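Engineer: Attaching a predicted model along with its sequence, questions to come.
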Amino acid sequence: MTGMTNRRPLVDARRAAVAAIGALLCLGTLAGCSASSTSGDSGREPATVRKSVVDVVERSAAAVGGNWKVYSGPSVEGCGDGVEDKARYVYIMERSGSTGDEPDDDVKAMAEFWDGEGIATTAYKSGGADPLLGMRGKGGPILTIAFNAYPERYSITAVSACADGNVSDLLEDE
């Protein structure tokens, strides 16, 4: 029993070290995302990035077919905490689930379309016996984009690059 008592502080110290390293990695990732979403974006017009995000989502929807409807947006939001002079747009479309094609085929079609648009893609698959499928992307004409090919409801969500503009002023214009 004494051997186990002596090992406990070592196990706790390892767990604390792993947690600290994980926290630092998370903070570094978040800081990198905040910096990249606001730096180097000067000169982009809000109307241009708004049109860009709408265009790529609508053409993505056409690439897999079906009857898509706007769920939300394009809605304006800030490009990071405390950043008042940069704005981006979020646009979401959705449709009822599969139209006869398998979700796997739709994910492949989306990957091909996004590859042609210069969007770097990563396939998504949930766990379990009947996994949910999707595709994530970034780059090209947008900051990030996601396609969920869930049996009951498909969705495409995209976030534009940042543009010059005050979010409050842009919200008034909508």
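Structural biologist: Happy to help now that I have it.
Engineer: Every contact and neighbour count from this point should use C-alpha atoms.
Structural biologist: Will do.
Engineer: Roughly how far does residue 158 sit from residue 149?
Structural biologist: From residue 158 over to residue 149 the distance is 15 Å, taken as Cα to Cα, to the nearest Å.
Engineer: what do you get for residue 102?
Structural biologist: Residue 102 is 9 Å from residue 149, by Cα to Cα.
Engineer: Settle it for me: which of the two has more neighbours?
Structural biologist: residue 149 (27 against 12; other Cα atoms under 10 Å).
Engineer: need the contact list for that one.
Structural biologist: By Cα atoms under 8 Å, 6 or more residues apart in numbering, residue 149 lies in contact with 97-98, 103-104, 106-107, 132-134, 155.
Engineer: ok, then the element right after the helix ranked longest in the chain?
Structural biologist: Assignment by DSSP state H gives helix 2-38 as the longest helix of the chain. Of the helices and strands lying after helix 2-38 in sequence (DSSP states H and E), the nearest is helix 46-64.
Engineer: Please name every helix or strand in contact with that following helix.
Structural biologist: strand 69-78, strand 86-96, helix 103-116, strand 142-149, strand 153-159, strand 163-164 (3 or more Cα pairs under 8 Å, 6 or more residues apart in numbering; DSSP states H and E).
Engineer: Check it against this one:
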Amino acid sequence: MRTRVICAVATGAAVTLLLTSCGSSDSGGTGRQPSTVEKSIVDLVERSTAALGGKWEVYSGPSVEACGDGASDSARYVYIMDRVDRPGGDPTADLDEIKALWKGAGIEFSDYESGGADPLLGVRGSGGPTTSIGFDAFPKGYSITGVSQCADGNVSELRKSE
């Protein structure tokens, strides 16, 4: 039962991260290349997982999506990695590690904490090379979800090359 609750909270957090990132999109004319923003979000997420150690696997992506409502000429990438070995460290220390890394990358962030007697911890950020990024430091599994900046490019054409 607790595993289902954690999965539901993690899924909800990822959906919230993706939905809230839609409102802060650029709408075309960014001057950025899709390959550049894709590489930047993959690098950031992978540097974040490396800083924490453990065994991580790609859950999704990097997948291209429209950068805002009806913006077929502007694209961004979503990249999600999950930790597949059970975290054995201190979630608070791991959050501090991520915050230090993200601060150095020019990302502004805020803490996230679920309710209840045993709250689930996380941090959400934006800026630097990302539209939004989140780290969930849940005892049964860690997850990092990154959404790149917007780039010029036709989403349909970019999806064909995925």
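Structural biologist: Thanks, I have it. Predicted, not measured: the structure shown is a model, and the values here were computed from it.
Engineer: could the helices and strands packed on helix 46-64 of structure 1 be laid out in a markdown table, adding distance to residue 54 of structure 1?
Structural biologist: Listed next are those as a markdown table, based on distance: least, Cα to Cα, whole Å:
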| stretch | distance to residue 54 of structure 1 |
| --- | --- |
| strand 69-78 | 7 |
| strand 86-96 | 6 |
| helix 103-116 | 14 |
| strand 142-149 | 10 |
| strand 153-159 | 8 |
| strand 163-164 | 15 |
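Engineer: Relative to residue 60 of structure 1, which of those is closest?
Structural biologist: Closest of these to residue 60 of structure 1 is helix 103-116, at 6.8 Å (criterion: Cα to Cα).
Engineer: The closest one corresponds to what range in structure 2?
Structural biologist: Counting by TM-score structural alignment, helix 103-116 of structure 1 lines up with residues 91-104 of structure 2.
Engineer: So which residues make contact with that stretch?
Structural biologist: 48, 51-52, 108-109, 121-123, 135, 137-139.
Engineer: so what corresponds to residue 172 of structure 1 in structure 2?
Structural biologist: Match for residue 172 of structure 1 (TM-score structural alignment): residue 160.
Engineer: ok, now how distant is that match from residue 38 of structure 2?
Structural biologist: 15 Å.
Engineer: Tell me which of these two has more neighbours.
Structural biologist: More neighbours surround residue 38 than the other of residue 160 of structure 2 and residue 38, with 25 against 7 (other Cα under 10 Å).
Engineer: so who does the residue lying closest to the more buried one once chain neighbours are set aside touch?
Structural biologist: Distances taken as Cα to Cα, 6 or more residues apart in numbering place residue 77 nearest to residue 38 of structure 2, at 5.7 Å, with adjacent residues excluded. Shown in contact with residue 77 of structure 2 (Cα under 8 Å, 6+ apart): 37-38, 41, 61-65, 147-149.
Engineer: Map residue 77 of structure 2 across to structure 1 for me.
Structural biologist: That one, residue 77 of structure 2, aligns with residue 89 by TM-score structural alignment.
Engineer: ok, back up a step: of all the residues in the longest helix of structure 1, which ones are buried?
Structural biologist: Neighbour counts over helix 2-38 of structure 1 (16 or more other Cα atoms under 10 Å) mark 36-38 as buried.
Engineer: Check stretch 28-36 of structure 2 too.
Structural biologist: Going by 16+ other Cα under 10 Å, stretch 28-36 of structure 2 has these buried residues: 28, 32, 34.
Engineer: Give me the buried subset of the contacts of stretch 91-104 of structure 2.
Structural biologist: So, by 16+ other Cα under 10 Å, the buried ones in those are 48, 52, 108-109, 121-123, 135, 137-139.
Engineer: hmm, which two among these are most spread apart?
Structural biologist: Greatest spatial distance in these: 108 and 139, 24.5 Å, computed using Cα to Cα.
Engineer: just to revisit the earlier point, with distance to residue 14 of structure 2 as extra columns, can I get the contacts of stretch 91-104 of structure 2 in a markdown table?
Structural biologist: What follows is the contacts of stretch 91-104 of structure 2, written out as a markdown table (distance: Cα to Cα, whole Å):
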| residue | distance to residue 14 of structure 2 |
| --- | --- |
| 48 | 17 |
| 51 | 21 |
| 52 | 19 |
| 108 | 18 |
| 109 | 15 |
| 121 | 14 |
| 122 | 11 |
| 123 | 12 |
| 135 | 9 |
| 137 | 13 |
| 138 | 13 |
| 139 | 17 |
